[in-house]
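Undergrad: just coords:
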């Protein structure tokens, strides 16, 4: 099993009220419904106010590296990532569990 974590940081001047943000969140919410390789799918906004904190997170689980690649290449994932690319940066970690 592989845990795939993504932490998003909104770019300077961008807030959750920006109309692009809820559309991008909805796009990733859809990914959890359409990508059958995902065994777990969680997403949400950070609830703490710390300088080092990121703003939004995705926590997912797939069976193996092949399933991870299918997820990453899935059109719904590509669409959602493209929306976030307009107003945020992110870091990822993929590790075996």
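TA: On my side now, so go ahead. What you are looking at is a predicted structure, and each value in this text was computed from that prediction instead of being measured. Numbering: from 1, shown residues only.
Undergrad: Only C-alpha atoms from now on, for both contacts and neighbour counts.
TA: Fine.
Undergrad: Let's check: the centremost residue of this structure is which one?
TA: Nearest to the mean C-alpha position of the chain, by Cα atoms, centre = their mean, lies residue 58 at 4.2 Å.
Undergrad: give me the element that one is part of.
TA: Assigned by DSSP states H and E, residue 58 falls within strand 56-62.
Undergrad: Flag every buried residue along the helix or strand following that strand.
TA: Note on strand 56-62: by DSSP H and E, the next helix or strand toward the C-terminus is helix 65-73. Neighbour counts over helix 65-73 (16 or more other Cα atoms under 10 Å) mark 67, 68, 70, 71 as buried.
Undergrad: another one to put next to it:
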């Protein structure tokens, strides 16, 4: 199994209301993907509640193989969901590991 974790930082220029809107739309879109992309074994989006931390969103997901992660990453439904963050994102960090 492969754990795929992605952290996102949103632009500081966004108001808190804009950030919450983008984060909630992204969460809903990503968490709807298992019904459309059958290689997803688990997916969850957590929204940071601690203003002292630098990352705003954590995507936590599981797949059988790294090839499945790559399939998911390029799937049109995932690309559309990720597009929600396109203009709001300031940073991204990712790790994929076997467990």
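TA: Right, received. Where do you want to start? Note that the structure is predicted; figures quoted are calculated from it, not measured.
Undergrad: what's the TM-score here?
TA: Between these two chains, after superposing, the TM-score reads 0.84 (TM-score structural alignment, normalised by the length of the first structure); 96 aligned residues with a Cα RMSD of 1.9 Å.
Undergrad: one step back: might one say that the residue nearest to the centre of the first structure is in contact with residue 41?
TA: Yes: Residue 58 of the first structure is within contact range of residue 41, at 7.4 Å (criterion: Cα atoms under 8 Å).
Undergrad: Going by residue numbers, what spans are helices in the second structure?
TA: Secondary structure of the second structure (DSSP state H): helices located at 16-31, 66-74, 76-82.
Undergrad: any chance of the ones you listed in a markdown table, plus distance to residue 54 of the second structure?
TA: Converted to a markdown table, the helices of the second structure look like this (distance: least, Cα to Cα, whole Å):
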| stretch | distance to residue 54 of the second structure |
| --- | --- |
| helix 16-31 | 13 |
| helix 66-74 | 24 |
| helix 76-82 | 20 |
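Undergrad: Run through who's touching stretch 82-91 of the first structure.
TA: Stretch 82-91 of the first structure is contacted from outside by 6, 7, 8, 9, 10, 11, 14, 20, 21, 23, 24, using Cα atoms under 8 Å, 6 or more residues apart in numbering.
Undergrad: you'd agree the third one is up against residue 59?
TA: It stands for residue 8 of the first structure. No: using Cα under 8 Å, residue 8 of the first structure is not in contact with residue 59; the gap is 11.6 Å.
Undergrad: re earlier: looking at the helices of the second structure, which is closest to residue 1 of the second structure?
TA: helix 66-74 (8.4 Å; Cα to Cα).
Undergrad: could you check the angle strand 57-63 makes with the closest one?
TA: 130 degrees (axes from the mean of the first three to the mean of the last three Cα atoms, to 10 degrees).
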